[in-house]
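Asker: Generate a structure from the sequence data that follows.
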Amino acid sequence: MDFRLPANCCMPICSDWSDICGDEFICKEQYFDLGPICLSSCQFNPSLYCDSLFFELGVRFPPSLEKAVASRRAEFLAGRYLAKQMLQKDGNDDLKDFEVIVGPDRCPVWPNGVLGSITHSQNIAACVMAQLPCADYYLGIDAEKILTLETCQEIESSIVTSDEMMYMKEVGFSDEVALTLIFSAKESVFKALYSFIGQYFGFEEANLVKVDREKQILYFSLSPFLSNKSGIKKILNCQFSIQGEMVMTLVFDKVNS
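Answerer: Alright, predicted model coming up:
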């Protein structure tokens, strides 16, 4: 697909809310029309969260959040708020009142004919959407705070192979950025392909085979299991953006292009 993930779509983590958001829960909303897809992102202030914000922002409070902590409720609200705003931007009366609920598998349920994906990390939320045949396209987005070196050492073996880390280091990424990018990219791959697979699958099912730092693209080969289930027989591209302590990754393409 001929588009690039905007460099400023991935906002840095906010450290001083008085300067950024004032007394607003949602702030610094951004909207990007990328041609085949649209992307929206925002910052939110978890310390200002209260349950009444769901009503104020026009988002239904789901039963699945009844026992959730406030920080989980805050990030859920920010993500669903962006999804609702994007559906309303479309101008389709059938979509403006649609509620992106939580499905039985805990994944967002989108309207027929709409592809979508939501992510949130720290005080950042983002949503990406496209009105395309869901059986013909795949779409996934993820944002992560760059992992600490200590965390990388603890989880590296469960996320990446030595070859994958080698590819990242060859183009100059530190261990922390390399592992975070691969982790985020594989999360985006999972979100993009889950509807085709219909079951959970591990990170080992997608393997990094090439890195283009200039174009900000990671290239993944899929295991025979994923390839056969999804119908995707090609190398899968994942775009990325790095801003401060945050990374964002995006997977989008046609199944057979």
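
Asker: From now on I want contacts and neighbour counts done on CA atoms only, so please keep to that.
Answerer: Fine.

Asker: which stretches of the protein form strands?
Answerer: Along the chain, the segments classed as strands by DSSP state E run 26-33, 38-44, 115-121, 124-130, 137-145, 206-212, 217-222, 236-243, 246-254.

Asker: Report the inter-axis angle for the second one versus strand 115-121.
Answerer: Translated: strand 38-44. Strand 38-44 runs at 20 degrees relative to strand 115-121, counting by axes from the mean of the first three to the mean of the last three Cα atoms, to 10 degrees.

Asker: What is strand 38-44 packed up against?
Answerer: In terms of contacts (3 or more Cα pairs under 8 Å, 6 or more residues apart in numbering; DSSP states H and E), strand 38-44 is packed against strand 26-33, helix 70-89, strand 124-130.

Asker: how much does it deviate in direction from strand 137-145?
Answerer: If you take the same axes, to 10 degrees, strand 38-44 sits at 20 degrees to strand 137-145.

Asker: cool, the fourth one as well?
Answerer: In this structure, strand 124-130 runs at an angle of 170 degrees to strand 137-145, with the same axes, to 10 degrees as the basis.

Asker: one more to put side by side:
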Amino acid sequence: MAKNLFDLTGQTALVTGSSRGLGRAMAQGLAEAGATIVLNGVDAARLKSAADEMRAEGFTVYEAPFDVTDEDAIKAAFAKLDAAGVAVDILVNNAGIQLRKPIVELSSDEWRKVIETNLTSAFIIGREAAKRMIPRGRGKVINIGSLTSELARATVTPYTVAKGGIKMLTRGMAAEWGEHGIQANAIGPGYMITDMNQALIDNPTFDAWVKARTPARRWGRPDELISTVVYLAAPASSYVNGQLIFVDGGMASVL
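Answerer: Just a heads-up that it's a prediction; the model follows:
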């Protein structure tokens, strides 16, 4: 039994926002654990490139090029997977955007865009996945939160609100779907080396702040999320539900 606790053979994982960055790394890790992967993104060319890279390594990969803020597109994507006989056993709600601006300068449209991309999308995609998981009596939902699921920082309030919402959405999912054999958990990455953070990485003052503030004294790497996402996707976490696990080099634990 123990040797199978982290084996995802026969499982299919949909990872949103997975043509690059954290999503791409997590998709790679899930594939290496045995899962079939459904990659998602809005840039069809970049999505195909990522899928082809994984196929070249021998993995089975499907492409689902839809906008996570478009409810009709989400429903159509799931219908297409249904028609192809592809059942999503594992959902990783990773897609997200960042907008750095003081609250008093934010427009309502900017606020809504961040909330809809980072939070509402996880609700809609999670709902559509659960409709299919519940009859099967099993499933894994992994929502990607953030340090800002717990901690605020100036100029990223919409992101903070969305990621705080991810924490509570995860708990709501666990409360409603646990009896159906579904585990819903969240991961809270710390400051990671990604395209979205490149401007911060290149800023000497911010770079020094991150390294001083983080007990590990460095930025995290996308591949350092792999062990946690595989654990939450695998049988090993069958009695773990409604939790937020930080992968942040210790930042959330210190003043």
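
Asker: After superposition, what is the TM-score?
Answerer: Taking TM-score structural alignment, normalised by the length of the second structure as the basis, the two superposed chains have a TM-score of 0.33; 144 aligned residues with a Cα RMSD of 6.1 Å.

Asker: What's the first helix or strand after the longest helix along the second structure?
Answerer: Looking across the second structure with DSSP state H, the single longest helix is helix 157-177. On the C-terminal side of helix 157-177 of the second structure, the closest following helix or strand by DSSP states H and E is strand 182-189.

Asker: Next secondary structure element downstream of that following strand?
Answerer: helix 198-201.

Asker: count of neighbours near residue 212 of the second structure?
Answerer: 13 (other Cα atoms under 10 Å).

Asker: And the strands of the first structure: which comes nearest residue 151 of the first structure?
Answerer: Nearest to residue 151 of the first structure among the strands of the first structure is strand 137-145 (11.8 Å), distances taken as Cα to Cα.

Asker: Strand 236-243 and the closest one, what's the angle between them?
Answerer: Going by the same axes, to 10 degrees, strand 137-145 of the first structure makes 30 degrees with strand 236-243.

Asker: in strand 137-145 of the first structure, what's buried?
Answerer: Of the residues in strand 137-145 of the first structure, 137-145 count as buried by neighbour count, 16 or more other Cα atoms under 10 Å.

Asker: what angle do it and strand 246-254 make?
Answerer: With the same axes, to 10 degrees defining the directions, strand 137-145 of the first structure sits at 170 degrees from strand 246-254.

Asker: helices or strands next to strand 137-145 of the first structure in the packing?
Answerer: For strand 137-145 of the first structure, the elements it packs on are strand 115-121, strand 124-130, helix 175-197, strand 246-254, judged by 3+ Cα pairs under 8 Å, 6+ apart.

Asker: Which parts of the stretch 1-150 of the second structure are strands?
Answerer: 12-15, 36-40, 61-64, 90-93, 139-144 (DSSP state E, counting those that start in this stretch).

Asker: what's the closest of the buried residues of strand 137-145 of the first structure to residue 20 of the first structure?
Answerer: For these, the residue nearest residue 20 of the first structure by Cα to Cα is residue 145; the value is 18.8 Å.

Asker: returning to what we had before: out of the helices and strands packed on strand 38-44 of the first structure, which is the most enclosed?
Answerer: For these, the largest average neighbour count (mean count of other Cα atoms under 10 Å) is found in strand 124-130, namely a mean of 26.

Asker: Please convert the strands of the stretch 1-150 of the second structure to a markdown table, extending it with mean neighbour count.
Answerer: Formatted as a markdown table, the strands of the stretch 1-150 of the second structure follow (neighbours: other Cα atoms under 10 Å):
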| stretch | mean neighbour count |
| --- | --- |
| strand 12-15 | 26 |
| strand 36-40 | 26 |
| strand 61-64 | 22 |
| strand 90-93 | 27 |
| strand 139-144 | 27 |
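
Asker: just checking, what packs against the strand or helix carrying residue 208 of the second structure?
Answerer: Element membership for residue 208 of the second structure (DSSP H and E) is helix 204-213. Using 3+ Cα pairs under 8 Å, 6+ apart as the contact criterion, the elements in contact with helix 204-213 of the second structure are helix 198-201.

Asker: ok, 6 Å please
Answerer: Helices and strands touching helix 204-213 of the second structure, as assessed by 3 or more Cα pairs under 6 Å, 6 or more residues apart in numbering; DSSP states H and E, are absent.

Asker: report the angle between the axes of the helix or strand following it and strand 139-144?
Answerer: Proceeding N to C from helix 204-213 of the second structure, the next assigned helix or strand is helix 226-233, under DSSP H and E. Helix 226-233 of the second structure runs at 140 degrees relative to strand 139-144, counting by the same axes, to 10 degrees.

Asker: Mind listing what's buried along helix 226-233 of the second structure?
Answerer: Those would be 226, 228-233, for helix 226-233 of the second structure by 16+ other Cα under 10 Å.

Asker: one step back: most widely separated two among the buried residues of strand 137-145 of the first structure?
Answerer: It's 137 and 145 that sit farthest apart of these, by Cα to Cα, at 27.7 Å.

Asker: Could I get the buried residues of helix 226-233 of the second structure in CSV, plus columns for distance to residue 76 of the second structure?
Answerer: Below are the buried residues of helix 226-233 of the second structure laid out as CSV (distance: Cα to Cα, whole Å):
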residue, distance to residue 76 of the second structure
226, 29
228, 30
229, 26
230, 27
231, 30
232, 27
233, 25
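
Asker: For the closest residue to residue 93 of the second structure other than its chain neighbours, give its distance to residue 244 of the second structure.
Answerer: Counting by Cα to Cα, 6 or more residues apart in numbering, residue 143 is the residue found nearest to residue 93 of the second structure once chain neighbours are left out, at 4.7 Å. Residue 143 of the second structure sits 9 Å away from residue 244 of the second structure when distances are taken as Cα to Cα, to the nearest Å.

Asker: Then residue 76 of the second structure?
Answerer: Computed as Cα to Cα, the residue 76 of the second structure to residue 244 of the second structure distance reads 30 Å.

Asker: the more surrounded of these two?
Answerer: A side-by-side neighbour count of residue 76 of the second structure and residue 244, using other Cα under 10 Å, places residue 244 first with 23 against 14.
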